[in-house]
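>>> Quick check, what structure comes out for this input:
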Amino acid sequence: METALDDTAHLRHALIIGASRSLGLGLATELAARGWVVTGTVRGDTTTGLHQLAAASAGRVSVTRADITAPADLERLRGEFAPGSLDLLFVNAGITDPDLPASAVATDVFERVMVTNALGPVRAVEALAPLVREDGTIGVMTSRQGSISLNVRGGHEVYRASKAALNQLIRSYDARRTDRRTLLLLHPGWVQTELGGDGAPLTVEESVTGLVDTLDRHVGDGGLQFRNHLDEVIPW
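The predicted model follows:
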């Protein structure tokens, strides 16, 4: 078995958008542990968990900067990679707002949630898809709260709407594209994150293990699917 760290041509390469902490960092950690070469993005100059992971990775993990809400950042990021050089692009972004009826949410908060959770991710997919091999995979972190048919309790209305918008935008993107890349909208489960809270049943490690297993199972499928970390289909 080859172990030379400077010979990575035979290894799988992933770019994770939003990997400084929580689920994004967990994905970077899990992929690196499975032998992937991983590049993760952060937004600012502060040292993050991704920087620490990269420092201990013997060159297998690297860090670059990009703000998913800034189209110029996405264009610059695209120039850092050769077309078709990635096996996986994973777009991870998500913020929430106070649990209020949509009519009570300030306009600027509504806009920020929608741009970060829906518009930014689809812009990232559009800009960076050419970096992915034709038989590669694009993953996008969404939520079952974006499922219209599963919304029987309400709550977190703007967050739900942003994830429903994301799902619709990705579905529209899929309808007009002509390539064969596999496209997965993935729900991570209810996870112990800032969004999920300490009482959530899943740890980050448990969630990302399932997410990466699901990504692996669908390599080469083509088309669009909406699934969770257990590889179960989520209804639209």
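
>>> Please count neighbours and contacts with C-alpha atoms only from this point.
Fine.

>>> wait, doesn't L166 sit right on A118?
Yes - the criterion here is CA atoms under 8 Å, and L166 meets it with A118 at 4.3 Å.

>>> Next, find the distance separating P235 from Q145.
As for P235, its distance to Q145 is 11 Å (criterion: CA to CA, to the nearest Å).

>>> Looking at these two, which is more packed in?
Using other CA atoms under 10 Å, the more surrounded residue of P235 and Q145 is Q145, with 20 against 13.

>>> Skipping adjacent residues, who's closest to the more buried one in space?
The shortest distance from Q145 to any non-neighbouring residue, by CA to CA, 6 or more residues apart in numbering, is to R160 (5.1 Å).

>>> In the helix or strand hosting that neighbour, which residues are buried?
Under the criterion of DSSP states H and E, R160 resides in helix 157-176. Residues of helix 157-176 classed as buried: 157-167, 169-171, 174 (neighbour count, 16 or more other CA atoms under 10 Å).

>>> just stretch 91-98 next, same as before
91-94, 96-97.

>>> Would you map the helices across this protein?
22-33, 49-55, 71-78, 107-114, 120-128, 157-176, 204-217 (DSSP state H).

>>> Would you format the ones you listed as JSON lines with distance to T137 included?
Below are the helices of the chain laid out as JSON lines (distance: least, CA to CA, whole Å):
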{"stretch": "helix 22-33", "distance to T137": "14"}
{"stretch": "helix 49-55", "distance to T137": "22"}
{"stretch": "helix 71-78", "distance to T137": "16"}
{"stretch": "helix 107-114", "distance to T137": "24"}
{"stretch": "helix 120-128", "distance to T137": "11"}
{"stretch": "helix 157-176", "distance to T137": "13"}
{"stretch": "helix 204-217", "distance to T137": "8"}
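
>>> Ok, which of these comes nearest N151?
Evaluated with CA to CA, these place helix 157-176 nearest to N151, the distance being 8.7 Å.

>>> Need the contact partners of that closest one.
By CA atoms under 8 Å, 6 or more residues apart in numbering, the residues outside helix 157-176 that reach it are 95-97, 99-102, 110, 113-114, 117-119, 121-122, 142-143, 145-148, 183, 185, 223-224.

>>> One more, please, to line up against the first structure:
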Amino acid sequence: MMKSIGRKTCGSMSFRRLVEVAGAGALLLSPSCSNAFAGASSFSRPIGQASDASLGSAAQRQYSTTKLLAVGEVAFPKPVSVAPGESPVEEQPSLNPIDDSCTILVVGSSRGIGLEFVKQCLDKGATVIAAHFPKETPDTLSELKSRHQGKLHTIHMNLEDEESISSAASELTGMENLPSLTHIIHNAGIYLSGASFDGTARAGRAATAKVTKEVLMKTFEVNTVAPLLIAQSFVPLLQKRSESLFPVMAFVSSKVGSVDDNGSGGAYAYRSSKCALNQVAKSLSVDLADEARVVLLHPGWVRTDMTNGNGLIDTDESVSGMLKAVEATDASTGFRFVDYKACQIPW
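Predicted coordinates for the structure are as follows:
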């Protein structure tokens, strides 16, 4: 039975024209094309140390042909604020607290929301595996690794490469002195400019003409297929902390993927990929019911570099709220799709 807090809803408000940024992790360039994705990598059960040879400052990338944008680089319409009485975050019980007994894989971790997940999980005492694209060299992760000796490990993974994902899991399985994996937080995702979403009330017929097969396929590859492949490779590494403290898989989705909430159209590739991700997560929650709990998260409209400072909240507020939702997920909790304020998102 779903906890009462899980049934809290912001449905009384009109979200029809609300589109909020999701998964603003690291924007990454694929080696095979002018393609970007937000964050990447994986983690395994026994890990001791990860190489920091690749850490450094990342060169700014130029995208040719079709420019690829991370979610938030487009002009999304400003979201409707949640009424004070409909913000149940503080009410969420910490049934499954994140502490020094946790080992957490954060996929899409080099900046923005993903980096904030890394910081806050470390501050809670957890061991963190920060997964990012092989060519990313985030200075901030290097600094955090020095500050949190033995608690932060970095790993490379290309979300567009199935072998890269499985190899990362195998690599981590062979590492020593790392506590068992207890959480997977999948934050990575992309929004391609060719997907066409201009932030107006209705995208109009012109939006349909801008959709291409390439944009659709690449968006689904990263936003929908990769999360499932990561689940296939890393779920076997998840371990219960106790009979009631189940491992948690948290997927950063988006209200944009809500069918019921779509009142503005457009964003065909991104909307569809997030809607499909929601179904993937739902199926995982059923098929892995004896092994883990699954929660879908909507981060809100967040001020990051990729939103050019636009938004209603900062990354710390967004991630703090989402982690409360993760900590409110235990053996008795049902599958949920909630935002950072714990408001239930309509399907």
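
>>> quick revisit: V42 of the first structure: which of the helices of the first structure is closest?
Distance to V42 of the first structure, taken as CA to CA, is lowest for helix 49-55 among the helices of the first structure, at 8.1 Å.

>>> Please point out which parts of that closest one sit buried.
Buried, per 16+ other CA under 10 Å, within helix 49-55 of the first structure: 49-51, 53-54.

>>> Then stretch 141-158 of the first structure?
Result for stretch 141-158 of the first structure [16+ other CA under 10 Å]: buried residues 141-147, 156-158.

>>> With stretch 99-118 of the first structure instead?
In stretch 99-118 of the first structure, counting by 16+ other CA under 10 Å, buried: 102, 110, 112-118.

>>> again, but for stretch 286-302 of the second structure
291-302.

>>> show me the contacts for the aligned residue in the first structure for L238 of the second structure.
Correspondence of L238 of the second structure to the first structure, assessed by TM-score structural alignment: V132. V132 of the first structure sits next to 83-89, 138, 181 when contact means CA under 8 Å, 6+ apart.

>>> Under the alignment, what does W190 of the first structure map to in the second structure?
Match for W190 of the first structure (TM-score structural alignment): W301.

>>> same thing with L202 of the first structure?
Checking TM-score structural alignment: L202 of the first structure goes with I313.

>>> Tell me if I'm right that that match and V302 touch.
Yes - assessed by CA under 8 Å, I313 of the second structure is found in contact with V302 at 5.0 Å.

>>> Aligned against the first structure, show me the partner of S146 of the second structure.
Checking TM-score structural alignment: S146 of the second structure goes with A55.

>>> how much space is there between the closest residue to that match other than its chain neighbours and G26 of the first structure?
Once flanking residues are discounted, A55 of the first structure sits nearest to V61: 8.0 Å by CA to CA, 6+ apart. Distance from V61 of the first structure to G26 of the first structure, counting by CA to CA: 13 Å.

>>> of these two, who's got more company?
V61 (25 against 22).

>>> tell me the contacts of that one?
V61 of the first structure touches 28, 32, 37-40, 53-55, counting by CA under 8 Å, 6+ apart.

>>> please redo it, this time with the cut-off set to 7 Å
Neighbouring residues of V61 of the first structure by CA atoms under 7 Å, 6 or more residues apart in numbering: 37-39, 54.

>>> Dump the residues you listed to a markdown table, plus distance to H13 of the first structure.
Shown next, in a markdown table, are these (distance: CA to CA, whole Å):
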| residue | distance to H13 of the first structure |
| --- | --- |
| V37 | 5 |
| V38 | 6 |
| T39 | 8 |
| A54 | 15 |
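
>>> Mind checking which of these are in strands?
Of these, the ones assigned to strands by DSSP state E are 37-39.

>>> Which one of the residues you listed is nearest to I16 of the first structure?
For those, the nearest to I16 of the first structure is T39 (6.3 Å; CA to CA).

>>> Aligned to the closest one, what sits in the second structure?
By TM-score structural alignment, T39 of the first structure lines up with I129.

>>> Equivalent analysis for H156 of the first structure, please.
Match for H156 of the first structure (TM-score structural alignment): A267.

>>> Thought S196 was touching that match, still the case?
Yes - counting by CA atoms under 7 Å, A267 of the second structure touches S196, with 5.4 Å between them.

>>> So F337 of the second structure versus T315 of the second structure, what's the distance?
From F337 of the second structure to T315 of the second structure the distance is 19 Å (CA to CA).

>>> What of E221 of the second structure?
Taken as CA to CA, the span from E221 of the second structure to T315 of the second structure is 26 Å.

>>> what's the answer for S180 of the second structure, then?
For S180 of the second structure, the distance to T315 of the second structure - CA to CA - is 28 Å.

>>> go on, V326 of the second structure?
16 Å.

>>> Ok, L288 of the second structure next?
The value you get for L288 of the second structure to T315 of the second structure, if CA to CA is used, is 30 Å.

>>> Please apply the same query to K119 of the second structure.
Distance from K119 of the second structure to T315 of the second structure, by CA to CA: 11 Å.

>>> Likewise for S264 of the second structure?
Distance, S264 of the second structure to T315 of the second structure, using CA to CA: 26 Å.

>>> Repeat that for T154 of the second structure.
21 Å.

>>> Those two - which one has more neighbours?
T154 (25 against 21).

>>> so the more buried one sits right up against A130, yeah?
Yes - if you go by CA under 7 Å, T154 of the second structure and A130 touch, sitting 4.7 Å apart.

>>> pretty sure R180 of the first structure is touching T137, no?
No - if you go by CA under 7 Å, R180 of the first structure and T137 don't touch, sitting 9.2 Å apart.
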